[in-house]
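Student: What follows is a protein structure lacking sequence information:
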């Protein structure tokens, strides 16, 4: 039984953590190495293998407390990564889509008749969502780091989770709105260019990916809230 104390401890710890698989694996490896080193030190003091492992685990700390500390670290990392991706990818995705639209479809006036004002309003609002979401993510990343130094590092995780959920929700709402508006105005415009259909599909894949990141980020931050 004693020979398995460290592995049971590490397995129990790993089952309590959520976050990047690589980061979880690295933390568990560090934990196992630390426990192994402590065990070897206790062996040198004359303890048996079982006693040495039990002493090492006892000194390392209760699984629940260590898991909470590790989860805070994982949540911060996840929040930071999510905000960075939002700040960088959203504007690039929007610029690529707009360039493709202008190149393959053309400006609004090329459709023969200009779309009504309500449609242009929705289109312009949708154009702004990516830029605003990206800017808010960048500000949240900077402010979160500053506040985390003064208060609690877990604050960045909570800020990242909140901003990520709102940003992805805003971008999702903007995309759904323009699709529904286009379908109402002229459904043929939704399928008039195969390359743009592919670009739209890629955009939705990115948005869905961001949604999953935001959900995971929120889950990680909730655990340490």
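Tutor: Great, that's in hand. In this text the structure is predicted, and so the values were computed from the model without any measurement. Numbers count the residues shown, from 1 in each chain.
Student: from here on, contacts and neighbour counts on C-alpha atoms
Tutor: Will do.
Student: Can you classify the residue lying farthest from the centre of the chain by secondary structure?
Tutor: Largest separation from the mean C-alpha position in the chain: residue 46, at 47.7 Å (C-alpha atoms, centre = their mean). Reduced to three states with DSSP: H, G, I helix; E, B strand; the rest coil, the structure at residue 46 is coil.
Student: Second structure follows, compare the two:
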């Protein structure tokens, strides 16, 4: 029987319903749906060989595969872990690179934060130092989460693992965002003229914020994928 006939009817409705319930990477969703369709098609062919008609064979294959809500929940957990892992990898790599690039540009085009003509207050130096450490700490936390995720993958429930990964990613991005906002507000309070940077550093600042926002969206999407898992 042709593949176009085999894919129609009960199987087609099941796969469409399954796909409508999934969130995550489009490619991974497509791969999972293809895998499900192939499994259902193989099962249908087996039932056809046993003498069932096409509709009955497809219905039997779908029943054996499992309720669409249950399968969607299992697939969504896999998608959430994959999306969270991707986000943590980006955090572990991009944050230190972004910070090193910014620091190099700042020293080249602006100079030390402490160079205000007069010694800035101790609280400002504390904020500046904390902001310098934030990206490194957030990157390190993301890396540790990736390693622990690998180690605990067989021990922890996939759904819990997805939620933990997403939570760590969101917290890391939040810390970086807070650090950047804090140093901007502190600098504006101590010497607002320092916010008027050279063109190269203005471009670098814009790129930095674009990266932070992008990472934040990835982290938020990871949490969304994880929290729809029942």
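Tutor: Perfect, thanks for sending it. All figures in this text were calculated on a predicted structure; none of them were measured in a lab.
Student: overall similarity of the pair, as a TM-score.
Tutor: The TM-score (TM-score structural alignment, normalised by the length of the first structure) is 0.92; 224 aligned residues with a C-alpha RMSD of 1.7 Å.
Student: Please tell me how far the residue farthest from the centre of the first structure sits from residue 167 of the first structure.
Tutor: Remark: distance between residue 46 of the first structure and residue 167 of the first structure (C-alpha to C-alpha, to the nearest Å) = 58 Å.
Student: Next: residue 54 of the first structure.
Tutor: Remark: distance between residue 54 of the first structure and residue 167 of the first structure (C-alpha to C-alpha) = 47 Å.
Student: So which of the two has more stuff around it?
Tutor: Taking other C-alpha atoms under 10 Å, residue 54 of the first structure and residue 167 do not tie; residue 167 has more neighbours (26 against 21).
Student: was I right about that one contacting residue 138?
Tutor: No - contact criterion C-alpha atoms under 8 Å: residue 167 of the first structure and residue 138 do not qualify, at 11.3 Å.
Student: In the second structure, what residue corresponds to residue 133 of the first structure?
Tutor: By TM-score structural alignment, residue 133 of the first structure lines up with residue 138 in the second structure.
Student: contacting residues around its match?
Tutor: Counting by C-alpha atoms under 8 Å, 6 or more residues apart in numbering, residue 138 of the second structure touches 91, 92, 95, 172, 173, 175, 176.
Student: Does the counterpart of residue 106 of the first structure in the second structure belong to a helix, a strand or coil?
Tutor: Counting by TM-score structural alignment, residue 106 of the first structure corresponds to residue 111 in the second structure. Secondary structure for residue 111 of the second structure, judged by three-state DSSP, is coil.
Student: For residue 2 of the first structure, which non-adjacent residue is spatially closest?
Tutor: Spatial nearest neighbour of residue 2 of the first structure, excluding adjacent residues (C-alpha to C-alpha, 6 or more residues apart in numbering): residue 50 at 3.8 Å.
Student: From residue 92 of the first structure, how far out is the counterpart of residue 194 of the second structure in the first structure?
Tutor: When the first structure is aligned by TM-score structural alignment, residue 194 of the second structure is paired with residue 189. Distance of residue 189 of the first structure to residue 92 of the first structure, given as C-alpha to C-alpha: 23 Å.
Student: so what's the residue most central in space within the second structure up against?
Tutor: Central residue of the second structure (C-alpha atoms, centre = their mean): residue 87, 3.5 Å from the mean position. Residues counted as contacts of residue 87 of the second structure (C-alpha under 8 Å, 6+ apart) are 169, 215, 218, 219, 222.
Student: Which of the helices or strands spans it?
Tutor: Taking DSSP states H and E as the definition, one finds residue 87 of the second structure inside helix 68-109.
Student: same question, residue 27 of the second structure
Tutor: Using DSSP H and E, residue 27 of the second structure falls within helix 26-49.
Student: what packs against that helix?
Tutor: helix 10-20, helix 54-65, helix 68-109 (3 or more C-alpha pairs under 8 Å, 6 or more residues apart in numbering; DSSP states H and E).
Student: With that, I have no additional questions.
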